[in-house]
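Q: sequence unavailable; structure follows:
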């Protein structure tokens, strides 16, 4: 391995360490607790080293969000592909999505709620976001009929996002999650 390759590998490892630390700190204490000073202490690098990898907190949140899409896509794919029936695959994907949002609220917040510099539905959309959308395409398309597929997916995803966000904020009746999901799925299956 050349010196250049080793340096690139070490740089990538530092970047991953910073992203992981930000994600862990946000999950434990919320995004307000994530500062470059606290991250520098946590990863045992100076603040200038953090700034050599990221322009600031917003760039770190963006990196966390992109990694979150990788994690979410894996969960959605595993849930969807565990079922042959299109209706069951859609249900499994929806449950996996809602569980992901409930289990990782700060990560979900970075991905979908916080203002981050991530383009959705454009030529600049990162491949990690496209892969997540692809799982929705795979789950919804067998049930789409004559509807515009992308619009159907956007409405379905929006409904799941609304449920996830309102559940997190304790704005919905806690014991009715399944009933809400059943109603939603009855409109899309």
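A: Received the coordinates, thanks. On a predicted model such as this, the values are computed, not experimentally measured, just so you know.
Q: going forward, measure contacts between C-alpha atoms and count neighbours the same way
A: Noted.
Q: those helices in the chain, which residues are they?
A: Using DSSP state H, the helices assigned to the chain run over residues 3-29, 36-43, 47-53, 57-81, 86-103, 105-108, 127-140, 149-168, 177-188.
Q: packed most tightly, which of the ones you listed would that be?
A: Among the helices of the chain, the stretch with the highest mean neighbour count (mean count of other C-alpha atoms under 10 Å) is helix 105-108, at a mean of 23.
Q: give me the contact list for it.
A: Helix 105-108 has contacts (C-alpha atoms under 8 Å, 6 or more residues apart in numbering) with 23, 26, 27, 30, 31, 64, 65, 68, 100, 101, 168.
Q: for comparison:
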């Protein structure tokens, strides 16, 4: 048997390989055995960098939230606060879910809800969306309700699409945009 080729193994290399594995096969397929195989190492080598699978999943959750935030922020920065920037954010969200199906799953379910770093990454996304809905003149509570409503629309659509839940021959992007616009118009009326 020939020896395994040596690779430079560090946390970032492992996380990127785990992210690729998640996107290719789904979050449930991120296991120590499959990740080690992908990296061409033995599973115990992963313990030199992480506290087992829970540690890797925590890093994937954090990586996913940061990658999602970066995509949302990049789109939002190009637009003024209000309907145009919210539409850009919702488009970026759906694009992230489509392009990163495994990472998207990790962005939704952090392994430890009491993890401060992961929570802060999620809160950055909420603050970004709140900053872009300010022109709707919502109270603080109404803004949180609006973020929850938008998240429900975005996640519901992305989830249904990933599961093949839309079978009618109509443009999915148009359906998504109409759902978001209808929600935003409702905010204008109630806000």
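A: Arrived safely. Nothing here was measured: the structure is a model prediction, and the numbers come from that model.
Q: got a TM-score for the pair?
A: Between these two chains, after superposing, the TM-score reads 0.79 (TM-score structural alignment, normalised by the length of the first structure); 175 aligned residues with a C-alpha RMSD of 2.5 Å.
Q: greatest separation within the contacts of helix 105-108 of the first structure: which pair is it?
A: 64 and 168 (19.5 Å; C-alpha to C-alpha).
Q: ok, and the closest non-adjacent residue to residue 131 of the second structure?
A: Leaving aside its chain neighbours, residue 131 of the second structure sits nearest to residue 81 (7.0 Å; criterion: C-alpha to C-alpha, 6 or more residues apart in numbering).
Q: wait, that neighbour touches residue 129, no?
A: No. Using C-alpha atoms under 8 Å, residue 81 of the second structure makes no contact with residue 129, being 9.3 Å away.
Q: circling back to that earlier point, include distance to residue 120 of the first structure when you put the helices of the first structure into TSV, please.
A: What follows is those, written out as TSV (distance: least, C-alpha to C-alpha, whole Å):
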stretch	distance to residue 120 of the first structure
helix 3-29	21
helix 36-43	27
helix 47-53	24
helix 57-81	12
helix 86-103	18
helix 105-108	15
helix 127-140	7
helix 149-168	11
helix 177-188	23
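Q: give the equivalent position in the first structure for residue 161 of the second structure.
A: Matched by TM-score structural alignment, residue 161 of the second structure corresponds to residue 167 in the first structure.
Q: what residues are up against that match?
A: 102, 174.
Q: distance-wise, check it relative to residue 143 of the first structure.
A: As defined by C-alpha to C-alpha, to the nearest Å, residue 167 of the first structure lies at a distance of 26 Å from residue 143 of the first structure.
Q: what does residue 81 of the first structure give?
A: Applying C-alpha to C-alpha, the value for residue 81 of the first structure to residue 143 of the first structure is 15 Å.
Q: next one: residue 117 of the first structure
A: As for residue 117 of the first structure, its distance to residue 143 of the first structure is 33 Å (criterion: C-alpha to C-alpha).
Q: quick one, which of those two is more surrounded?
A: Each of residue 117 of the first structure and residue 143 has its neighbours counted (other C-alpha atoms under 10 Å); residue 143 has more, 16 against 11.
Q: residue 126 of the first structure contacts residue 119, doesn't it?
A: Yes. Between residue 126 of the first structure and residue 119 there is a contact under C-alpha under 8 Å: 7.5 Å.
Q: higher neighbour count, the two?
A: residue 126 (15 against 11).
Q: how about the more buried one, what does it touch?
A: Per C-alpha under 8 Å, 6+ apart, neighbours of residue 126 of the first structure: 66, 118, 119.
Q: export those to a markdown table and append columns for distance to residue 12 of the first structure.
A: A markdown table is the format used below for those (distance: C-alpha to C-alpha, whole Å):
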| residue | distance to residue 12 of the first structure |
| --- | --- |
| 66 | 15 |
| 118 | 21 |
| 119 | 23 |
